[in-house]
Each structure stands twice: as C-alpha cells, then as structure tokens.
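Student: predicted structure and sequence below. I'll ask about it afterward.
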Amino acid sequence: MKKVTLVILALTAVMQLSAQQQAGRTLSLEEALEMTLSDNPTLQAAEFNRLAAQQERRAAIGLRMPQIGITGSYAYLGKDIEIDLNNMKTPVRDLAGQIFQSGLVPPELIPPLSQLLGGALSANWALPLQDRSLGLVGGDVMIPLWLGGKINAANRAARINEETAVSQAHQQRNALVSELVERYYGLALARQVVLVRQQVVDGVRKHLEDATALEAQGMIARSEKLYVEFKMSEAERDLQNARSQAETIASALGSTLGQAGDYQPVTAMFMLGRIEPLDYYRTLAAERNPLLEQVGQKRRLAYEGVRVQRAAFLPQVVAMGGASFYDYQVSKVLPRWAVGVGVNFKLFDGLNREYKYSAAKQTVRRVEALEAQAGSDIAVLVEKLYNQMDNYRSQMASIEASLAFAEEYLKTKNAAFLEGMSSSSDLIDAELNLAKVKTERIEVAYRYDVLLAQLLEAAGVSDEFTAYMRRQDTRRITFEK
C-alpha cells in the first residue's frame, strides 16, 4: 500500500512540475484578441491597403477638376522667318521705266528719281517676321465638359474599390479571430496532452521496474519484460511528439499575436447549452459575410466597366485655353492668349470598341454567376459548421458518461487494492484511463470552440465570439472538471 501511495504522489508531483515548467506568461483570450487585432502584420497590411484605396478614390475626384499647367520653351530656328519680296524688283523696275517714258514725269525729275529707284532696288526686300532665336513661358488650362460618362464611372469604381478594401480588412480580421481561437485553445490542449503523455511514461516506467524485478526472481518470462520495454519506448516517443507539437503550436500562436513569447493560456474552453437556429446564421452570412460583399462589389465594378466601354462610342468635349506670361524675341504678330472648345468623335477603329464592350458585358455575366455560386457555397458552409457543432455537443454527453464510469472505476480499483484484491498496475491503468477520458473531453470542447469561431467567421460576426463566452448557459470545460 505504501508503495502505491508513493507512486500516486510521484505522478501528482510530476504533473505539478510539468505545469510549472510549461507556465509562461499567463494570457487570457480577451488579451490575446487585443494583441492580435493591434499588432498582427496581416491586419496592418490590410489597413494600408484601405488607405491606398481611399487615396485612389480622392484622386478620381480630381478627374472632374480643371487641369492647369505651366510650360516654358526655347527654340533656335534654322533661319529667321521672313517674307521675301525680292522677286518683285523686276516688275517694279519695268513699271518705273514705262512711267518715265510716258512723259508723265517732268524730265528734270527723272534723274533724281532714277537714282532713288536704283538704291531701293539694290536693297534687300525681305520683311522679317520672327527672329531665329526665341523663347516663352506660358500656362494652359483644360476643363473636361463631357467624356461620355467616363469620369462618373471612374469615380464610382474608385468608391467600390475602397469598399472592397474595407471588406478585405473585415475578412482578414474575422479570419484572424478564428485562427487565434484555434491556436490559443490548441496550445492549451497540446500542453494538457503533454501532461497526460508524461503520466503514461511514468506509469509504464513503474511497470518496467516491476517486470524487471519479477524477471530477476524468475516469476515472468523475458518476453513479458521485452513487451513492457517496447511499450516504454512507445510512450516516450509519444511524449516527445506531444512536446514538439506543443512547441509548434506555441510558435504559431506567437505569429498570430504578432509577438513571440512563452504564453500560458488561462481562459477555459467552453460549450453552450444552445445557440440560435441555423437560419439565423444563414441570414447573417448572406448579409455580412465579407467574401459575399466582395463578390457583390466585383459585380458592381463590372457594371462600371460596361459604362466605361459604352462611353467610347460617345463624343468627348473639352474646353481649353492658354496664355503667355513672358516671351523672348517672339514676334508681336503672334497672339498672347487663346481659348477654345475641342470635340473628338471617333467614327471607326477597326471594331475595337465593339469587342471591348461585348467583353465587358460577358464579364458582368461571369461575376453574376460567381456571386450566385458563392452565396450557395457560404450557405452550405454555415450548415456544415452548425451541424458539426451540434454533433460535438452530442458527443460531450457520451464522453461525460464515460468520465463518470472512469472515475467510479478508479474508486473501485483503489478500494480493491487497499483490500489486496487488485494489483498496482491495475490502479495505475485506472488513473491513466481517467486522464485519457478527461483529455478526450477537453478535445471535444476544443473542436466545438474552433467550429464556433469558424461559424461566426462565415456569418461575418467574429467579434461576437467573446460575447458567446459570457452567455449565461456557457459551461466551462477543463481537464479537472
């Protein structure tokens, strides 16, 4: 009796020691959610994406505004720009000769006039208009009056893109809540499995010690001892695997939290007495699921694509104007400002517009088909998750019956041992069987909580997970009770 009591005390001491070794920074689920939603890089990237879409929307507003620019230029021409009248000299000389011969000019005036005419005819008769070196600084303004609806379509598309970025951020947030629940409770479960595996190793080690002593006394065959050694190596291997899995899940939890560290989950798993009917979650998913919102936004974006392609068939009208602020050697003949209206209407472009317009309409039909399929898929997913949760709730009743049996069986074996009617091995096996049933119980609670988080994610209301934890019919599930 003293020997068995020492074994049980040793098992208890090992569990306490393992718990102390595994204990790190205690972390509740609410604290983990706060850390995840504030420090996770995925959410930060989603926020930057939303801000970028917001700026793109503001940029699209500028398409309605006048476009004002300032330009400066300098040019050096190959030659001066001028009007050459030198070819008029011969007709002028002939006309003057005819006038002199007609007698209309007094003889005494002909010599001075001839001398004057000769000097004029020898001069260069080119009239300069623009020096070959010139420069100017000016401004121009263009105001879109009508572009066939392209500007309106671009602004609506920019607003839709911003809404899509918000939906994507919401989707990332919901997915992170589900991921956190899975990894947070997964770490709690993995560490409990390590404790149970440690119990198994200690129990089998006691069996091995007994078997070694019995073999030395010739009371059992060597094969029986070898079998216990095989079970010992198997138990140690399972323990090592459990520890490795716990370390992996701990690293994954640190990644979700955005902060690496040794965390000890302290929020117990739970199960609910009842939840809303299936139709409630179907309706929520149809209204608030971020993926469905994004598909709807893609459909609206496809409609805007059709409007843009249709605008290519319409004329484009713009008002424009320009003025020179400063000029260098620019001819005064040139105007210093100008205003006007421009119209562009394309008559034929090789059917390019027609095919693009048709392609845009086909895109609308494709997105509409995807939207219908996505709605059906989400409804099926909600039903699947809901039914699985109900299945685990039913399993819990069966497991708790097994737990009651395991507890009563342990009491029976303990009483039988005290009366000398049961072996120490039977008592240890009863202890380990009780630990195994307790582990199965919290594993069912773990599966239930993960499914609940996924159901709320599909319904688009992951933020309500902590509210479900606080419901009056919530039942905490721990390893001990």
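Tutor: In hand now; what should we look at?
Student: alpha carbons only for contacts and neighbour counts from here, please
Tutor: Fine.
Student: quick one: contacts for Glu212?
Tutor: Heads up, residue 212 is Thr, not Glu. Applying C-alpha atoms under 8 Å, 6 or more residues apart in numbering, one finds that Thr212 lies in contact with Lys225.
Student: remind me which helix or strand it belongs to.
Tutor: Assessed by DSSP states H and E, Thr212 sits inside helix 150-216.
Student: let's bring in a second one:
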Amino acid sequence: MLLAQAWAADTAAPPGLSWQDAVQQLQQGSDQLAGARANVAYRQAQSEGVARLGGPIVSLYGAAYRYKASLDLNLDPLNQGLGNAIGLLPPGLAGLLPPLPPLPSDYTLERRNSNQTAILNAVWPIYMGGAADAARGLSKAQGDEAQAELSHIEEEALGQLAQRYFQTQLARRAAALREAVVQGVAEHDAALEKMLKVGVVSQLERLQARAALEDARHQARKARSDAEMAAVALARSVKLAGAPPTPSTPLALRSQPLAPLQEFIDQALAHHPGLAKVAAKRSQAEQAKAAGDALNKPQLFAFGQSNLSHNRDWVAGVGVRVNLWDSLDHEALSRSHAKQIEQVNAADAQARSDIALLVEKQWRSAERAREQFIGLAPQDELGLELLRLRQAGLRQGTSTALDLIDAELNLAKLRTERAQVAYEYVMALTGLLQASGQIHRLGEFLAQADLRVE
C-alpha cells in the first residue's frame, strides 16, 4: 500500500526541469528575445538592401497619350488690314475689284492627335566622395548594434532565469528542511503527551513542546508558500502551463578556486555585449562623419539616354557635380561628428572600467561564498553530531525532548544557511559569467561542480 501511494505521488509530481531545458524553453518562448531577433533580421535585410548602393541605375520611361489643342484667333485686325489695303490701290483698279466678303471676327483652330514614347535612361555614379560606402557602413553598424542588443537582452534574460531557477531550488530545500523538522517535533510532541500522562515530564515541558511544534508548522507553511511562489515565477519565465516545474539541476559549486581574475577580465573586455554596442555606436558616428564629408567632394557620373520610339535618338556622356555653396555649415557638422566620436570613446573607456570592476566584484563574491560553504561543513557535522547525542541522551535519560527539538531546529537552520550560501555562490557565478560575456557556460560550470546541495 505504501509503495502504491509513493508511486502515485511520484507520477503526480510536476515534471523535472533541468537547467539546460529551462534555457531552451526560454530561448523558444521569450517575447523579448523574439522582438530583439526581429530587429536583427530587420537590420540585416536593410544592409542587404543597400549592399549595391552606388551602382548603375537603369530606368525605362514609357507613355501613350492623346491630345487636343485649341487656339482662338482674333480676325478684326485682319479685316481692317484688308480694307485698308484695297483703299491703297489705284481708283480704277479698286473699282474693278468685287467687294471682299468680311471675315468673321474670330476663329478657333483645333488640333487632335495621339502618340506614344519610350525612353531608356542610365546613370552610373563613378565617384561619389565615399557617400555610398558611408551609407553601407552605417547600415552595417546599425546591424552590429542590434546584434549586441540581442546578446545583452539574452544575457539579462538568462541571468533572471538563473535567479528564479536556483531560488526555486533554495526555497524547496528550505521547505523540505522545515517539513522534516515538523515531522520530528510532532513525534516528540506525541511522546511528551504520553510522558505527561504518566507523570514523567512537567506541564511546562509539554507546553514548550506544543509551542515549538506550532512554530515549526508556521515556518514550514511559510517556507512551502515561498517555494510555490518561486516555482510559479520560474514557470512564468519559461512559459510552462500546468503544474509549476520542479528544477532538477541542484545548487552546486566547485571546491577548487575559480580561474584567475585576470582571465575573466580579459574575457569580459573581449566579449561583453555592452562593449560591442559601444563599438557599433562609434562606427555609426564615424560613418556619419564620412557621409557628411562626402557632400563637399566632387561627384563624377556617367549617363546615357535613348529614345526608343523616335528614330532611336540617343545621348551619352560624363558629368561632374561640385557643391559650391549650400545653406549647411559643413565645418560645424564635421565638428559635431568629431565630438560624437569623442563622446563614444569616453563611454567606451568608462564601460571598460565599470565592467572590470563588476567582474572583480562578482569573482570575489563567488570565492567568498565558496570558502564560506566549505567552512560551514564542520558546523554541519557538529550539528548532526549534537542531534545524535541528544537522541542517545533522550534514550538514556540525560537529555530532554526539548533538548532534542532544539538540536533538530539548529541542524535545520545550519543546513538552510549552507544552502543559502550555495545559492549566493551560484548567483555570484552567474553575475561573473554574465559580466564576462560567458553566461552560456553556466551549465558547464555547474556540471563540473563537486559540491552539491541535493
């Protein structure tokens, strides 16, 4: 019966979720990461779109048309002119001519026609002062910035996932210890009830045990609620529906020291996404300066045109454009670009200093937690040995049930503190790997750990 109940409880338990599975779930389900990936794809497509900028442009213009044109003519001056002309003739001749009919006072001329035309144009920029290269460089730098932003968002998401994942492990460990204490105190409380009836213990001891049991139950309920809330937060992070997942990768750390601090600093200065983003900003500023300078340089281009519908007429040649004057202050714009580059360089220097400091802080925190965890091992052994002595003393009559309860509470407290230190180590390690651009190696570091909080 007990085995059947145990099997049923095991099958009903939430599915185990390893750290690598949690990372995979995050990669697939994060809306923030999906948005950042879409931005990267957008910038890549934009770069592809301007890849051939500055090449030849060939266009075809075609039109079919029909028209009607009207012209109104005023004939009064012509009538007057004809009359004056006849009056100038000799009298004999003028009398022989029949009278001329008068012209209308106005007349409208109309013309209607239809036609079609087709023109082929070609323009080939030969030299644009570097404007096309600057545009391509700017687009690439924007793509690099989007990629750096994606890496930054991904590392932030993994850092938050690690916090929730191992916080769930810590909370589950604390809840299990508290529940074990409740079970032990409940057994001692029942024993003291029997001992009180036969007069072996006093009413005071019985009440102290009852108070200890109620406090243990309260602490266990609180620890269980904290564990459930942590599991819910983890489920939200990886977007798992149904019962909250049970993390299967334990809190763990290596007994050996981490690699030297300088190695992590070197990795950070080479791979931190924040520095990649600053580098992309610098490239954008440099390309903007190059584009501004290109406006003041001569531009050389070849051109050609052919009329496909009228005797195949064509024209071809080479043109040059020189900007003599416009309303922009190019010197001021050049200074602004130079200052922007100077600003980015200052931001890069500050970021490198801040990142190196963060790496050192996390490295020292991890080492301090590792040493503390190892240093707590004797206290754990001492607490366990004290519990054994109290158990033996209770059997021999040299210890009371309250002494045993205190020993159990003390051991649970020591083990909870040690689990907390292990959690602090994992969080410091996560921060260290995140600061050095290596957070994807967290699973590798945990797999190499030889000290585990099961």
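Tutor: Sure thing, it's come through. From a predicted model like this one, the values you see are computed outputs, not experimental measurements.
Student: got a TM-score for the pair?
Tutor: TM-score for the superposed chains, counting by TM-score structural alignment, normalised by the length of structure 2: 0.79, backed by 441 aligned residues with a C-alpha RMSD of 4.4 Å.
Student: re earlier: could you check how far the helix holding Thr212 of structure 1 is from the centre of its chain?
Tutor: Relative to its chain's centre, helix 150-216 of structure 1 lies at 20 Å (C-alpha atoms, centre = their mean, to the nearest Å).
Student: likewise stretch 68-87 of structure 1?
Tutor: 57 Å.
Student: hmm, who's touching that stretch?
Tutor: 124-142.
Student: PyMOL command to pick out the buried ones of the residues you listed?
Tutor: The PyMOL command for the buried members of those (criterion: 16 or more other C-alpha atoms under 10 Å) is given here:
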select buried, resi 130+131+134+136+138+140+142
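Student: from the contacts of stretch 68-87 of structure 1, which land in strands?
Tutor: Among these, the ones falling in strands (DSSP state E) are 126-130, 133-142.
Student: which single one of these is nearest to Tyr468 of structure 1?
Tutor: Checking those against Tyr468 of structure 1 by C-alpha to C-alpha gives Met142 as the nearest, at 59.1 Å.
Student: what's the distance between that closest one and Gln16 of structure 1?
Tutor: The span separating Met142 of structure 1 from Gln16 of structure 1 equals 80 Å under the rule C-alpha to C-alpha, to the nearest Å.
Student: next up, the contacts around Gln25 of structure 2.
Tutor: With contacts defined as C-alpha under 8 Å, 6+ apart, the neighbours of Gln25 of structure 2 are Val238, Lys239.
Student: that one maps to what in structure 1?
Tutor: Counting by TM-score structural alignment, Gln25 of structure 2 corresponds to Met35 in structure 1.
Student: kindly report the same for Leu432 of structure 2.
Tutor: Using TM-score structural alignment, the partner of Leu432 of structure 2 in structure 1 is Leu455.
Student: how many residues are close by that match?
Tutor: Residues near Leu455 of structure 1, counting by other C-alpha atoms under 10 Å, number 25.
Student: kindly report the same for Asp390 of structure 1.
Tutor: Asp390 of structure 1 is surrounded by 14 other residues when neighbours are defined as other C-alpha under 10 Å.
Student: and it, what's its match in structure 2?
Tutor: Counting by TM-score structural alignment, Asp390 of structure 1 corresponds to Glu367 in structure 2.
Student: just the buried positions in the helix or strand hosting the match of Leu432 of structure 2, please.
Tutor: Assigned by DSSP H and E, Leu455 of structure 1 falls within helix 424-459. When burial is assessed from 16+ other C-alpha under 10 Å, helix 424-459 of structure 1 yields the following buried residues: 424, 427-459.
Student: hang on, the earlier thing: excluding chain neighbours, what is closest to the match of Asp390 of structure 1?
Tutor: Nearest in space to Glu367 of structure 2, with sequence neighbours left out and distances taken as C-alpha to C-alpha, 6 or more residues apart in numbering, is Pro257 at 6.8 Å.
Student: can you tell me what that neighbour aligns to in structure 1?
Tutor: The alignment partner of Pro257 of structure 2 in structure 1, by TM-score structural alignment, is Arg274.
Student: pull up the aligned stretch in structure 2 for the following helix or strand past the helix holding Leu455 of structure 1.
Tutor: Following helix 424-459 of structure 1 in sequence order, the next helix or strand is helix 465-469 (DSSP H and E). Helix 465-469 of structure 1 falls opposite residues 442-446 of structure 2 when the two are matched by TM-score structural alignment.
Student: what about that stretch, how far off from structure 1?
Tutor: Once superposed with structure 1, the aligned residues differ from stretch 442-446 of structure 2 by a mean of 2.6 Å; criterion: mean C-alpha distance after the TM-score superposition for structure 1.
Student: got the angle for the helix or strand where Ile399 of structure 1 lies vs helix 424-459?
Tutor: Secondary structure assigned from DSSP H and E places Ile399 of structure 1 in helix 352-418. Counting by axes from the mean of the first three to the mean of the last three C-alpha atoms, to 10 degrees, helix 352-418 of structure 1 points 160 degrees away from the direction of helix 424-459.
Student: helices and strands around helix 352-418 of structure 1, which ones?
Tutor: Contacting helix 352-418 of structure 1 under the criterion 3 or more C-alpha pairs under 8 Å, 6 or more residues apart in numbering; DSSP states H and E are the following elements: helix 278-288, helix 290-311, helix 424-459.
Student: picking up where we left off before, how much space separates the match of Pro257 of structure 2 from Asp390 of structure 1?
Tutor: Between Arg274 of structure 1 and Asp390 of structure 1 the computed distance is 9 Å (C-alpha to C-alpha).
Student: pretty sure the match of Leu432 of structure 2 sits against Gln388.
Tutor: No - under the criterion of C-alpha atoms under 8 Å, Leu455 of structure 1 is not in contact with Gln388, lying 10.2 Å apart.
Student: give the buried residues for stretch 196-216 of structure 1.
Tutor: 196-208, 210-212, 215.
Student: actually stretch 195-206 of structure 2, not the one I wrote
Tutor: Leu196, Val201, Glu205, Arg206.
Student: cool, stretch 214-229 of structure 2 as well?
Tutor: Ala216, Arg217, Gln219, Ala220, Ala223, Arg224, Asp226, Ala227, Glu228.
Student: that stretch: average distance to aligned residues in structure 1?
Tutor: Its matched residues in structure 1 lie on average 3.2 Å from stretch 214-229 of structure 2 after superposition (mean C-alpha distance after the TM-score superposition for structure 1).
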